[in-house]
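A.B. asks: Based on what follows, work out the 3D shape:
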Amino acid sequence: MTQSNTPTTPITVVKCPTCQTDVVWGEQSPFRPFCCKRCQLIDLGEWAEEEKAIPGAPDMSDSDGWSEDMGY
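C.D. replies: Below is the predicted model:
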């Protein structure tokens, strides 16, 4: 009987952000963290439609009265 000296790597499993299906984080899951192309495109569409956003400071570019045109 021989023993393998290769270390075993723990398998990481994450939930698909769209449908909550378990996804193995590895080469066998090309759309990770999504389970499939469909879920990936659904998420992209939500970002494109601005249904999702990263919280941050409000856009003050037009509301503060400041102008780049200095009149020179």
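
A.B. asks: Could you use CA atoms for every contact and neighbour count after this?
C.D. replies: Will do.

A.B. asks: all strands for this protein, in order.
C.D. replies: 13-15, 22-24 (DSSP state E).

A.B. asks: Turn those into JSON lines, columns for distance to residue 53.
C.D. replies: Formatted as JSON lines, the strands of the chain follow (distance: least, C-alpha to C-alpha, whole Å):
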{"stretch": "strand 13-15", "distance to residue 53": "20"}
{"stretch": "strand 22-24", "distance to residue 53": "24"}
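
A.B. asks: for comparison, sequence B:
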Amino acid sequence: MANPAPPRPAGRSPGRPCPVCGKPAPAEAPHRPFCSARCKQVDLGRWLAGDYAIPGEPVDPLAEEE
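C.D. replies: Sure, this is the predicted structure:
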């Protein structure tokens, strides 16, 4: 039988790394999943600039005019 993992100390959750800079973002961070307000704004800027895209079906521009 496998040994269960030891419990983590309270308040010491490692959380996930910030998707922008890679620094650890505590689970209790107010800007979660980002480590700071700056990284949150950088991510928003990337979305607004079109750096991120959600894949989908190709669109025929001529078909939309009709």
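
A.B. asks: if we can go back for a sec, ok, which of the strands of structure 1 comes nearest residue 49 of structure 1?
C.D. replies: Nearest to residue 49 of structure 1, of all the strands of structure 1, is strand 13-15, at 23.1 Å by C-alpha to C-alpha.

A.B. asks: so where is the closest one in structure 2?
C.D. replies: Per TM-score structural alignment, the counterpart of strand 13-15 of structure 1 in structure 2 is residues 15-17.

A.B. asks: Ok, which of the strands of structure 1 comes nearest residue 60 of structure 1?
C.D. replies: strand 13-15 (36.3 Å).

A.B. asks: Tell me the mean distance between that closest one and structure 2 once they are aligned.
C.D. replies: On superposition with structure 2, the mean distance recorded for strand 13-15 of structure 1 (mean C-alpha distance after the TM-score superposition for structure 1) is 0.7 Å.

A.B. asks: Now do that strand: which elements does it pack against?
C.D. replies: The helices and strands touching strand 13-15 of structure 1, judged by 3 or more C-alpha pairs under 8 Å, 6 or more residues apart in numbering; DSSP states H and E, are strand 22-24.

A.B. asks: mean shift of the strand it packs on relative to structure 2?
C.D. replies: Strand 22-24 of structure 1 sits 0.9 Å off on average (mean C-alpha distance after the TM-score superposition for structure 1).

A.B. asks: Pull up the distance across stretch 52-66 of structure 2, start to finish.
C.D. replies: Across stretch 52-66 of structure 2, the terminal residues are separated by 29 Å (C-alpha to C-alpha, to the nearest Å).
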